[in-house]
Each structure stands twice: as C-alpha cells, then as structure tokens.
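Peer 1: The following block contains a protein sequence and its predicted model.
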Amino acid sequence: MSDSSTTTARPRPPVGGGGFGRGPMGGAGMPAEKSMNFGPSARRLARRMNPDRPKLLAVIGLAVISVVFSVVGPKILGYATDLIFTGVIGKQLPAGTSTQQAIEAARASGNDNFADLLAGMDVVPGQGIDFGALGTVLLWVLALYVASSVFAWYQGYLLNDVVQRTVYRLREEVEEKLNRLPLRFFDGQPRGELLSRVTNDIDNVSQTLQQTMSQLLNSLLLVIGVLAMMFVISPLLALIALVTIPLTMVATGMIAKRSQRHFVAQWKHTGTLNAHIEEAFTGHELVKVFGRRPEVEEVFRERNEELFKASFGAQFISGIIMPMMMFIGNLNYVAIAVVGGLRVATGAMSLGDVQAFIQYSRQFTQPLTQVASMANLLQSGVASAERVFELLDAAEQEPDPADPVVPTARRGRVEFEHVSFSYDPEQPLIEDLSLVADPGHTVAIVGPTGAGKTTLVNLVMRFYELNSGRITLDGIDITAMRRDDLRSHIGMVLQDTWLFGGTIRENIAYGNPRATEEQILAAARATFVDRFVRTLPDGYDTVIDEEGSNVSAGEKQLLTIARAFLADPSLLILDEATSSVDTRTEVLVQHAMAALRSDRTSFVIAHRLSTIRDADLILVMEEGSIVEHGTHDELLATRGAYHRLYSAQFSGAVIEDDETTAEGVPTPVSP
C-alpha cells in the first residue's frame, strides 16, 4: 500500500446555482431563475402528448362535430323567430289580400318603413303563427343541442384520458431522471425546492392542461364556425364584429407580457418558501433548543411576503384581461344591435337573422373572453412546466457502460490506484491515493472532521466520479460495471439513520426483499434488534412513522445494522454505525459487527477509536491523504497522528502549542 501527496482543502459538497444551509437556520437559496420563454416551453409541453395522437385526433373530430351542431343551432332558431314574427304580422293584415297589395297599401298610407319591412318578409296576410312548422324547427334545435352536448362530453372524456396519461408519463420521467442524476446535483439543491418541482409544479401542469386544453380547442373551433355563419348571414355585421379581434389581441398581448415575469417569480418564491419550511420543521427541535424561532418566523414572513407580492401581481395583472374583454364585447354587441335593427327596419335582413347574428356575436366574443380568462392559468402552467423541464434537462451522471462487466466472484478485494478527486476543481481534496483492502479484512478510517473519510467510501460506492486514477473491486474497474451490480455487492450503515414509514419487519427486509421470515428473525437476533422488538406491543408488526419518533435513536441504528446484515454483502461500509447507541449496547453491537464482518471486507469510519482496535488495518487521514497506516498497536508505537487522536480521547483534552513532549506528542491536559 502506498499514499501520496496531501492537500490543503477540506471536503465540501458542491453547491450548484445557489447556496443553502445545512441546519435549521441555513438559507434556502434558489438557483438563478431564467426568464420564461413561453412559446418554446408551451410547444414542448404540447409535444409530450404525441404518444396519444390517435386520441387527440378523435378529440379534435368530436370537437368539430360538437361545435358544428352548436353553431348551426342559432341559425335554425332564427327560422323559429321568423315564423313567430311573420305569423304576428300576417294576422294583422286583411285576409284575402296578397303580400304585394299589403305593401302597396302601406306605401299609399305613407308608412314606407312598414312597407319595407313587409317586402323583406315571407308573410301571408290573414294567416297567424304556423305552430306545426314552429314545433318542427324547435325539435330540430333541441336535437342539435343534445347531440352537441353528447359529443362534447365524450370529447372531454377522451381529453381527460390524454391529459392524465401525459402527466403520468411526466411523473415517471421525472422519477427516472432523479435516479439518473448524480449526488452532486442533490448536494446543490434544497430538498424543499426540489420537492416543489416534483409535486407542486407537476400538479399545476396537470391542472393547466385539464382546464385549458378543451376550452382552447373548443374556443378556436367556435370562433371559426361562428365567424363563417356571421359572414353567411351578413358580411357587413361580420366585419363590424371582426374589429374586436385586433383590439383583443393587442390588449391581451400587452397585459400577458407584463404578467409573465410575475408568474415565473410566483413559482420561484413558492419553491423557496417550501425549502425554508421543509428545513425549519425538519430541525424544529434544534430551532427551539437554540431559541431561534423568532429568526425562523422572520425568514418565513419575508419569503411569504415575497410570494404574496409575486402572486398578487401575477393574478391581478392577468385578471385585468377578463373585464377588458367583456368591455370590448359589450361595445361590439351594441354596434351589432344598432346596425342590425336598422337593416331589419329597411327590410335588408329578417328579424330572425338579426337575432341569430346577435347570438353569434355573443358566441364570438365568449371564446375570446374564455381564452383571455385562461391566460393567467396558461402562463402559470407553462412557468411550472419550464421548471420541470429544467430538472429534466439537468446534466446526468455518466451512463453505465454499454457492455458492462458482470462480476462472478464476490471476494470483496478493493484497490485504489493513484486516485485523485475534488468537489471543486479549484480546491484539490484527494490526490494520488493508493491503497489495498484485502478480502475479509477490516479497514478502519480515522481522522479529524473534514479529512475525507466519508468521501473515500463515497468513491467506492461511485456516488462521485474520479478526477483520475481508478478503483477496482475484485480486480474489476468499478466504472466497467453497472452501478446496480456494484452496489449489490456493498452494504452500508450510515451515521444518519433512515427508516421509512412501515413495519419493523419491512424496514429490516429492505436489505433483502426476498428474505424469508426466518432470515429476518436471524438478522434481528444477530444484531440485538430482537431484544427490544419483543417488548413492543405489536412486535415486528410495529409501524414506524416517517420520522421514526416511536423508537429511540439507538434502536433505529440497530435496525439499519440488521438491514445491512440481512443483505449479506461482500463489502461492508460502516460510517459511524454505532454512534447513536449507548455504551452497553455498543458492546453487543460490536460482537454483532464482528459476525457481520467475518469473511467480508469492511470499511469502518470511526471517531471513537475504541471501536476499531481489532481492525486489520487502520488508515489515518488528514486533508484528503493517508498520513499513517497500520494496526492499532503499531500506530500507537509510532506516536504520530493516531497516537495524538488516541491521547485526545483517552487522556483528556489536548492543547497544541509550540512546546511538545520529547516524542513529538502534545502534552495532555487533564480536565
């Protein structure tokens, strides 16, 4: 075994984008938010529905049929109005006369307006309302509206299926992306911010697609259909109605442009606030112990105020669109009513056509108003989609080799060959490190905080990629193996315990889902979990909550050790695995660890040197380099760095100054 040069930097996790605190009072910073590019993001979101293109085509077809039936309705209903109006006028005219005679009589009496009105009508003097024809027309209108509703319902059903499948695939893709991202990415992201993108933003995308897709499609088709019918009835009135389109587009564009940045800021501040809440409530005990609640509440108020201002600005500015559209629509309605009334009076149009056109004018402005009212929702959804796309576009870890080497032997021999690594290129950490861990040996790694102990085992797990050199497991370069194959050989017990919400049995079986009940119980007995589980009312069926608050810290640590025991790895990594257990339990766990470490290579990171006295090899690390190596007795005899650490723990506090003992060891000072 050899070791090489040292470094002056201590290991620091990389920070990507913005900084964030590690403790309850740490700042939950955000990566710099790019200005939203609405068009490309909206098109990218729309392309995600391509796998359901046949259903989308069916949705469009159903929407066309529904809108056609809906658009034809007012025109036919205008015939009913004409039947009623013609019957009322015909009843007032003398029976037995012709329509031409009635017109001439009206002109002779000086009533030219009434004569013009009669000239534009198909009236029969003396005949009242034809209720048979009126009933037939109304039945046709009813049938058209019922059919339009049925097609619209089925269109909504299919569109709902398309939207939910799209969001389902998006969630799956995000989940798979998270599994492909390197640990470096998570080191630079506040958990609350990341969770906000995965949950809040995806839910907002789902809501936006659900509420806007159908309305946008129907509104577009309705505008086209209504506009065609208006030109059929009266080109002049249609041109008057068209004046509202450029006014609407200009006004909507100006308002949307101003509200766009507010929506981006709204979701940015939502993620920031979530990050702060997640951080503060995860460490709420420390917040209370150190009396920092006022500061936490102040940070919350500040970020909540920022979110309020951004949300208020976004909703208020975009909310102006709706009343503005209603105002333009009312102006259009008044103009059509006045011009249409004059044309009826002159006989240029029938009353039924004017009535139908007024209905069409309402239908024409209604979809424009709906689109305007959806502008804020659409902008909000696209802003959330862009945040999700930023996550999907993040740089991934190096892919597994196309032709991976599958290890056949499980001996556990680990070799570092001239390994160099740093979190920050400007701050070297581990340089030209070489060591060998033989099968079945226990390698203990000790050293001051920040020396690079945990970094060393993270490199073995391939959580980070090397700058240079290589690491082999049983003679195979770990980069030539699939990560799953590599990690299936490794069991890991961390200082920070992790248990999920489930039974004790399920938490132990997490190490080997195929384990039998007998194997689970054997692992529990070997790691002394069985001793405290038997005292619980529900035994192994005791449900552990998400925080693990119904078991002690030491019991949680024992459960994680039992989990590793059940996995039966060829390489075992223990990162301060006994730090949370009491002294008496530690003795029992040491015996369990001895059984667990037999016939397998073990890397043990330890601060309490009493736990690694029997290690086959002890590595002493300082600033990323191995400064000493040997057995416990050998290292004590050299009276070097390990002796100083040992003396500090067992002889009292050590104060280093310019004067040392003759052996070069700082003078121990009793407390």
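Peer 2: Done, it's in.
Peer 1: Could you use CA atoms for every contact and neighbour count after this?
Peer 2: Noted.
Peer 1: hey, where'd the strands end up in this structure?
Peer 2: Along the chain, counting by DSSP state E, strands occupy 414-421, 430-437, 442-446, 468-473, 476-477, 490-493, 502-503, 543-544, 571-575, 601-605, 617-622, 625-630.
Peer 1: among those, which is nearest residue 345?
Peer 2: strand 502-503 (79.8 Å; CA to CA).
Peer 1: Quick one: list the elements packing against the closest one.
Peer 2: strand 543-544 (3 or more CA pairs under 8 Å, 6 or more residues apart in numbering; DSSP states H and E).
Peer 1: what sits against residue 601?
Peer 2: Applying CA atoms under 8 Å, 6 or more residues apart in numbering to residue 601 gives the contacts 411-413, 437-443, 570-572.
Peer 1: Okay, one more to line up with it:
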Amino acid sequence: MGQQGSNRQAPPNFRGPRHHFGPKRKAKNQKETILRIWNQLSKHRLKLWIVLVFVFVSTVLGLLGPYYLGVTIDSYILKKDVPGSIQMAVLLAAIYLAGSLFTWLQQDIMVRVSLTTIRTIREELFAKLQQLSLRFFDTRSQGDLMSRVTNDIDNLNNALSQSLVQIFSSVLTIAGVTIAMLSLNWMMAMVSFLIIPVMLFVSRKIIAVSSQNFAKRQADLGQLNGYIEEAISGKEVITLYGQEKKTIQEFHEINEELRKSAMLAETFSGFLGPVNNFINNLGFGLIIATGAILTLNDMASIGVIAAFVTYSKLFFRPINQLTNLWNTIQSAIAGAERVFEVMDEVPDLQDSPNAAPVVSFEGDIEFRNVSFGYEKDHQILKNISLKASPGETIALVGPTGSGKTTIINLLSRFYDRSSGELFIDDKPIEAYKMADLRKRIGIVLQETYLFSGTLMENIRYGRLDATDEEVIEAAKIAAAHQFIKHLPERYETKITSGGTNLSQGQRQLLAIARAILADSDILILDEATSSIDTRTEIAIQEGLKNLTKGKTTFVIAHRLKTIEKADRIYVIDHGQIRESGTHDELLASEGFYYQLYTQQFKQTV
C-alpha cells in the first residue's frame, strides 16, 4: 500500500506504507504516566481507602505473629509451660488466619477496582480512536493500534490488580518491621539495616537497564502484531505472487527482534531475584552472628533472636517483592504511555464552535480554488474549482492518481483542504457538524467493507431504525435481492468480517443497498459498479436512477460509458481540471476526454 507515482491517492481505508510502525523508544516521562494512572484509580477513592485499611490490618497482624512467637519461646516454651504454649499457639493460629482473610479481601476489592479502571481506559481509548481523523491512521499500523488496545492495557491491568496492593503492603510492612526491630534490639536492627543500601544500589542499576528494554519490547510487540495483521489480511496477494518465503523471512526477522528485546528485558530483570537472595542470606548470617554474640553477653534472648530472624524475613521479603515486581511495573508503564499517547492525540478535524446541525441538504456544492496534499510538501489537488447544482449528476474522470478520490474525501470532510473554499448550500463546509454532514452524504466505495453479522444487519447499517421490509426493498432496488434469495438463510446468512465469504461483486451490491437505505441528500459513487458484471450492472442502473433522483450525485468512473448521461463531466489530470462539459460537448472538443473515450471504445471493440 505504498505510494505509487507522483500523485498518491489516500482512500478512506488507507493505512499507510507497509511495515511502517514508527520509531522504537523508551518511556518519555514515567512520573507523568504514573500520575495519570493514579488519577484514573482515584475515581474509586472509597474502595481504595477500604483496601488501605485492610492492608494496614493484615500488616499489623503479620507483625504480631513474630512478636508473639518470641514471647511464646521465652515465656512459655523455655519455661516448659505446656498450657500457656497451647494458648499462644491458638492465638498465633487466629492471628495468621485473620491475616489471610484480610489479605484475600484486599486482593478481591483491588481486582474489582482494577478491572473497572481498565474498562474505563479501554472505552476511552476506543472512543478516541473513533474520534480521530483518517490522517491519524494513514501512517499507523492497525496491528500496532490493536496491540495498544489489548496487550498494553492488559499489562496495565496486571500491574494494578497484582502490584498496587503489594506496594502498599510492602511499604507498611517495612515501616512496621523497622519499628518492631528497633524496639526489640536496636543493635541487631542496625546490623539488619546495613544490607539495605547495598540492595537498593544493585536493584537501581539493574532496573535502569531493564526499563529501557521493557519499553522496546512493547514497541517490538506492536510491530509484530502489525505484521501478522497485514500477512493475514493480505494472504490472497501473498499466495498469488508466491511470496510465502519472503513473508516468513520478514516475520522471522521481526519475531527475532522481539525475542532479543524480550530476552534483554527478562535477563536483566531476572538478575534481581538471585542477587537480592544472596544479599538477604548475607543479611541473615550477619543477624544470627550478631545475635549469638549479644546472647553470649546477656544482651539478647533466644526468643528475641527467633523473632529477629522472622522479622528480617518480613523485612527483606517486601523489598524483594518490590524489585521483582518491577518487571510487571515497567511493562505496565511502557504500555500505559503508549495508550495515553493515543488518548492525547488531538483530532486535526474538529467541529467549529458555531457548527450547526444538519437536517437536510439542498445539494448545492461548490469548490473554489481548492488545493490539498496528504503531505505538506506534495500537493495532490491544485486550484480545483467546480460546481454542482441540486439534483445534478457530476462525473469525475481521469487517470489513476489524478485526484478524483481526493475530491470526494474533501467533500466528505475526511480531510480539510490546504487552501481555497468549499461550500455546501452556500455555506462553508466547516459551518456544519461533521457527524450530521456525513449522515447526509451517502458513499459507495470501490472497496467496500462489510462487518461480521448477517446480511440484514449489514444493509441496515445505512439506517439503523429501518424495518426488515425497508431493508429488503433497498436490496431489491440494488439488485442484491437476486442473489440473497438463493442463499440457504437468505437475509439471515452470516458473513465474516470484511465479507470474505462473498464475492467482490456481491459485497458491492450490498454496499449499494446500504446507501439506498440511508436515503442521503448527496450521493457519492466511487467506481460503485466496477466489480459487477455487465448483465448485473444493466439491472442495477434502473435502481441507481431511483437512488440518484433528486440528489446531487458525484460519480467516479473509469468506464466512461456509464457516465454519458451525467449533467457535467470534469476531467481531472495531475490534480487539475483539464476540461469540463457534457459528454457530447467533450467529444466534440476532441480533447483529453475524447482521447480517453476513444481509447476505451477501441479496447472494447
């Protein structure tokens, strides 16, 4: 789908050059991304406060366990107090059971908050994609955008549902254990704290490297998804030209790039666990050695040492969890930034503050010295001026790439012109709300698109409140009823996404029926019958006459025989109007149109 020649056309479903996925980059602003995630979560303040309370209670219960364990050893076990030991065992069991219950409750609530937040973000992202103009999609891969809606948001969901509670719990646990250790024996506590700077220094170095690789992994994943999407949708072309080996090789290269970035990310982040375990074991050794020395000098008891060993595990465990969670957190931040990047896109087409709703159009259309280019330094249309009166049929003809479809894109306001003026019913096109404008313009494209569902549903897409009888009548006018009535399930026949289980001609007939049902004031036929056989085309011409009656109609046609009765024909070449007039006038002038017409006539003879 790359650019061909000097006059590139960008139809409404244009997706940009093949395999263009944009630069790979690391997260630009992690703090801002985290703040935006928190702003989304803050919409559930009450539940978050409940989670915090449960985290606090479970953390306190977790701290009480080692304390009473030390008390049990010193006051009951060493004194051989069996009844007291049993009572303390029951107390410890109750503490740990209650702690487990509150841990489950906090996780359950947090999962619900996370899923609700993710649902909101996904809905906002999808709504933003619907608001963005076609120019946004021209240079972006569909697969990459799908990756943002699915993979990136799923990574964020994993982080919110699993990591957030653990972060709260870890911070509270570290604070509580610090206080408990200092209150039991400040000298052993200070020995325990000596390990922290070493652990933080090593973790920070590893995280700094792995975070870059996690961002690159997300970008590579989006690139891979984009390639898979193109390979599947373009499988027919790949097979036709025998490019399977080349496609497999390209996939291998992109897949290998993802493997490398994922391997680097996982390898560097994987160092965290073993390194921290080594530092933890080193810390345990120092604590036990210090405790032994203090015990020999009557400065600590066995129960205190036992409590300290348990507390030290509680102390180092959350630090290990935080560092190990960094894998998930980094993936989530990288994915969230890619999501917010799309959500921050400002549509280049927006309704003006005074835009008026549209009930109907008379159909008076005028282009005055209109110029336009999909790229700033390359103009497709150059000072185009044309006029269509209400009810007229205007034909646009010319070589491929001359700018015919671009004129239609501007009339539908898929893009805004670079210069000049465009009027509908003597008002600038910007004076109308875009949604209403497009509702009053019916378009039948050369490459139509059908959605998964029934034939009835696809035709009704033109007007959702239409009855079954109106849908069937539109299909009859469009000559689509002729093939539908022979299908086993008729109008309830299921079609796949894109309508791939129908022929191109059948898809075009359904698109025409959809436009007939919409009953718009302005009609655009962009090679609407190009994939229909001559016999069916003759049958549908009567239907098109009924469809275009009283409507301003623009017809783009390569088969010039189909537009002989047009009220005015504009001949476009290299973005300029070469000549205009009726069919007879243009033939009489023996200009560019005459050459095109005679060439086609000779080819068909």
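Peer 2: Yep, that arrived. Because the structure is a prediction, the values reported are computed rather than measured.
Peer 1: Output the strands of the first structure as CSV; include the columns distance to residue 213 of the first structure.
Peer 2: Formatted as CSV, those follow (distance: least, CA to CA, whole Å):
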stretch, distance to residue 213 of the first structure
strand 414-421, 50
strand 430-437, 54
strand 442-446, 59
strand 468-473, 51
strand 476-477, 51
strand 490-493, 48
strand 502-503, 40
strand 543-544, 43
strand 571-575, 52
strand 601-605, 56
strand 617-622, 60
strand 625-630, 59
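Peer 1: So for residue 46 of the first structure, which of those sits nearest?
Peer 2: Between the strands of the first structure, strand 502-503 lies closest to residue 46 of the first structure; by CA to CA that is 39.1 Å.
Peer 1: Quick one: map residue 591 of the second structure onto the first structure.
Peer 2: The pairwise alignment with the first structure assigns residue 591 of the second structure to residue 640, based on TM-score structural alignment.
Peer 1: what's the answer for residue 226 of the second structure, then?
Peer 2: Per TM-score structural alignment, residue 226 of the second structure is aligned with residue 275.
Peer 1: what's that match in contact with, if anything?
Peer 2: The contact partners of residue 275 of the first structure, by CA under 8 Å, 6+ apart, come to 28, 190, 191, 192, 193.
Peer 1: count of residues packed around the residue nearest to it when sequence neighbours are not counted?
Peer 2: Counting by CA to CA, 6 or more residues apart in numbering, residue 192 is the residue found nearest to residue 275 of the first structure once chain neighbours are left out, at 3.5 Å. Neighbour count of residue 192 of the first structure, defined by other CA atoms under 10 Å: 20.
Peer 1: Show me what residue 235 of the second structure lines up with in the first structure.
Peer 2: Checking with TM-score structural alignment, residue 235 of the second structure has residue 284 as its match.
Peer 1: Can you pull up the most central residue in the first structure?
Peer 2: residue 198 (1.6 Å; CA atoms, centre = their mean).
Peer 1: Residue 209 of the first structure: which of the strands of the first structure is closest?
Peer 2: Among those, strand 502-503 sits nearest to residue 209 of the first structure (CA to CA), with 35.0 Å.
Peer 1: what does that closest one correspond to over in the second structure?
Peer 2: Using TM-score structural alignment, strand 502-503 of the first structure pairs with 453-454 in the second structure.
Peer 1: again, but for stretch 424-440 of the first structure
Peer 2: Mapping stretch 424-440 of the first structure onto the second structure (TM-score structural alignment) gives residues 375-391.
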